[in-house]
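[1] Sequence unavailable; structure follows:
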């Protein structure tokens, strides 16, 4: 047993072989992701119906979408604090339950205002859950396969998007009330409670709070399960003395070691958010406004999202093999090009083909970003830095829908897609110039500090 003054959590976790413990954790996180992705585009898939049913305008859709991203920002920032204060496991459970409950409330909305309020609250839970899940996987899986399993969780979870879009394309046109079933479907994330009791708290979190005995107990339990399944384990590397446990106030991010990665990741998530949701949130509505039927527009978008799971799987193949920074740059550039062709095509086959490619590479980009983001911080700054940068990205899209609606109303459909492609190119250029490499960095960072990728 390790000393009560140090549990050596990072090295003990990193030398574990992938086992049933990791697989169960993956399934649980993937389930949460599935219903997060199932629910995140619910408003987009029902908005074309509400245009005819409630007389909703494109500008009103923009305002609801914008406010949803304010909710995402608040959820992301709150998630970092909750995960730091109460633990990764509890935070993951609470945030997943929160978006499920508010999605269920959306079933009973009576006008656009009530639906908008419920969507803002749902969005806060969705974004908070994502931040916590990224941190949880990053801290429990061995460093050598961490990126791969972040991507695997997205591969499974992202299936929620095409499944939901196909369900929406089938049920929304049936009658004046069946659009509500889309929100009922999204609320099934509540069933995450069935997984929660089988999960373990992050030993790295316990260690960061100075609760070394509890960290050691959890590690011992995990190791005993893996020894029974896989046989004896190798000795872990010697521990590095931990920093004294301390709170992580918001001003911590003003320190140079946290400010630079937070700023970089903010650019990454701002461009990803505006770029991705520009496509996914607006495609059904804009296609419908350009003369395609509501059923056609929802169905076309549903077909394009079938590329999403393949994109996450592609990320799982490259994330631990190549430098993540350059994978992100390459994926972002391809998304910009395919998105332009998607927006400039009015042939249904080309819309589906290029939309499929946009979804494929965008979901791969997101999976890579989820693996890359927490690696830029040590344990103390990980929740806060990841949550704030991700939250600022989501907050940026409070303006994104208004910009898109303004472009559409003033200069037309095609200008929207030039704007979206430009955001992807900007993100790729900033990452190429400023993004640090994280693939298996072993040397000490400048100033004698040990690189967080290997030690946090």
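    Alright, I've got the coordinates. Everything numeric here is computed off the predicted structure, so don't read it as measured data.

[2] From now on I want contacts and neighbour counts done on CA atoms only, so please keep to that.
    Noted.

[3] Off-centre distance for stretch 326-340?
    Here stretch 326-340 shows a centroid-to-chain-centroid distance of 18 Å under the convention CA atoms, centre = their mean, to the nearest Å.

[4] For it, which outside residues touch it?
    Stretch 326-340 is contacted from outside by 318-319, 354-355, 357-358, 361-362, 364-365, 368-369, 417-418, 420-422, 424-425, 427-429, 431-432, using CA atoms under 8 Å, 6 or more residues apart in numbering.

[5] go on, stretch 294-308?
    Outside stretch 294-308, the residues within contact range by CA under 8 Å, 6+ apart are 45, 48-49, 155, 158-159, 161-163, 165-166, 168-169, 173, 283-285, 287-288, 348, 351-364.

[6] Check stretch 82-91 too.
    Residues from elsewhere that reach stretch 82-91 (CA under 8 Å, 6+ apart): 79, 92, 129, 132, 135-136, 196, 199-202, 205-206, 383.

[7] Got another one to weigh against that:
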């Protein structure tokens, strides 16, 4: 479809697809990358300072559980709230408030005088963290050409993994010198410093502006000219191929993702997000302990655990590139199946160091990498009118999985399950996620209205 169909109005997505990726779009990706990096740093911060907290306040592991889980609960609720707000108020608006929120409460948490106060402040921090991530994904995806969307979104999301890893390095240097509070101060101060940069440099989603604020024609045209020249014969109007008429009567974005053509895909996406984040958070929280209990040294356990994150980062970029070239549902289905195979192999070869390193890296590549790929899939599946809600609610359901995985690991250990038993059980959620992606592909790949399977009409 031409970018100047419909009486010479400009179709925004078609216009972006026809242009080479401009420096302006790379700037948006970089700014959202920084948001996700700080999100990752702040999300992981309590885990890194937990030993110092336990020592200073004389806490038992059971007493630490509430503060470790408070942010996860906040993340879940923040994601559910932020999506519909972003579809009403704008992606940039909610993203800015989310960054300001988690930065400010993280700084406040650095001055907590007891465990109860710290738990409440970490919950409030989690609300902001839950709103930032899905809106960074949505905003990035809406400035990406379709031919490179998956790679660009997954590359941006790698900021979360790198930020989490940076948190460990920072904590290792700051805690011995300045105490655990310094890590929270840094984790809150950096987002607050980033907010003015985002206000000045980060644009609102041009697709959102066309959908909700059609009267701001000059603002839209100014943004698009930073991507490429507007076509000759343009009549001053903009169009969205996925969203009907700009400025039409708003429909609840929650209704859009839970009814009609999108409803089955939404439930399948939720299944995949829940299952993969269950595995990821169980691995993140319990893998070092499980490995150490096999008789390997603490340094070996740390190295093997790091391979999970390294594999996940490589998987995110590789699978994102593959999704742009091949059928994305087949790519994700195959990756989840391979992840189940690596989980089985970990249970078989856990007593051998080098095979275990390779299997954990492979599991991270497939499971963690596929979860990042699912973010890109979700951002392309929903139409503009409900994209932020669709991505955010998938994250919210995924956070329920992360809580389940965190608690489930402790339950399985308390039941005395062995290494092989635990990883055999973890194959089930990986296979369920693979089935969800397979069924989603069957349902939407061959839909009669091909464009609508990704950009479904936002009709009431």
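    Yep, that arrived. Only a predicted model underlies this, so the values are computations on that prediction, with no experimental measurement involved.

[8] quick revisit: among the contacts of stretch 294-308 of the first structure, the buried ones, what's the PyMOL command?
    Only the buried members of the contacts of stretch 294-308 of the first structure enter the following PyMOL selection, criterion being 16 or more other CA atoms under 10 Å:
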select buried, resi 45+48+49+155+158+159+161+162+163+165+166+168+169+283+284+285+287+288+351+352+353+354+355+356+357+358+359+360+361+362+363+364
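
[9] Next step: the contacts of stretch 294-308 of the first structure restricted to helices.
    For the contacts of stretch 294-308 of the first structure, membership in helices holds for 45, 48-49, 155, 161-163, 165-166, 168-169, 283-285, 287-288, 348, 351-364, with DSSP state H as the criterion.

[10] in the stretch 1-150 of the first structure, which spans are helices?
    All helices of the stretch 1-150 of the first structure, identified by DSSP state H, counting those that start in this stretch, fall at 9-14, 20-40, 42-53, 58-86, 88-106, 112-140, 146-157.

[11] looking at those, which is closest to residue 253 of the first structure?
    helix 58-86 (12.6 Å; CA to CA).

[12] Quick one: average offset of that closest one versus the second structure, please.
    After superposition onto the second structure, helix 58-86 of the first structure sits on average 2.5 Å from its aligned residues (mean CA distance after the TM-score superposition for the first structure).

[13] and the angle for that helix with helix 20-40?
    Taking axes from the mean of the first three to the mean of the last three CA atoms, to 10 degrees, one finds helix 58-86 of the first structure and helix 20-40 inclined to each other by 150 degrees.

[14] neighbours of the aligned residue in the first structure for residue 157 of the second structure, just the number please.
    Under the alignment (TM-score structural alignment), residue 157 of the second structure pairs with residue 154 of the first structure. By the measure other CA atoms under 10 Å, the count of residues near residue 154 of the first structure is 32.

[15] still on that earlier bit, would you turn the helices of the stretch 1-150 of the first structure into JSON lines with distance to residue 336 of the first structure?
    What follows is the helices of the stretch 1-150 of the first structure, written out as JSON lines (distance: least, CA to CA, whole Å):
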{"stretch": "helix 9-14", "distance to residue 336 of the first structure": "36"}
{"stretch": "helix 20-40", "distance to residue 336 of the first structure": "22"}
{"stretch": "helix 42-53", "distance to residue 336 of the first structure": "21"}
{"stretch": "helix 58-86", "distance to residue 336 of the first structure": "22"}
{"stretch": "helix 88-106", "distance to residue 336 of the first structure": "31"}
{"stretch": "helix 112-140", "distance to residue 336 of the first structure": "24"}
{"stretch": "helix 146-157", "distance to residue 336 of the first structure": "21"}
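
[16] can you tell me which of these comes nearest to residue 231 of the first structure?
    Ranking the helices of the stretch 1-150 of the first structure by their distance to residue 231 of the first structure (criterion: CA to CA) puts helix 20-40 first, at 13.2 Å.

[17] Check the mean deviation of that closest one from the second structure.
    After superposition onto the second structure, helix 20-40 of the first structure lies on average 1.1 Å away from the residues it aligns with, using mean CA distance after the TM-score superposition for the first structure.

[18] Other residues contacting stretch 268-276 of the first structure?
    Residues from elsewhere that reach stretch 268-276 of the first structure, judged by CA under 8 Å, 6+ apart: 362, 366, 389-390, 392-394, 396-397, 400, 420-421, 423-424, 426-427, 431.

[19] and if you look at stretch 48-65 of the second structure?
    Contacts of stretch 48-65 of the second structure (CA under 8 Å, 6+ apart): 167-168, 171, 175, 179-180, 183.

[20] Which one (most neighbours) among the residues you listed?
    Neighbours here mean other CA under 10 Å. Within those, the largest count is held by residue 183, at 28 neighbours.

[21] May I have the residues that are in contact with that residue?
    Under the criterion of CA under 8 Å, 6+ apart, the neighbours of residue 183 of the second structure are 45, 49, 110, 170-171, 174-175.
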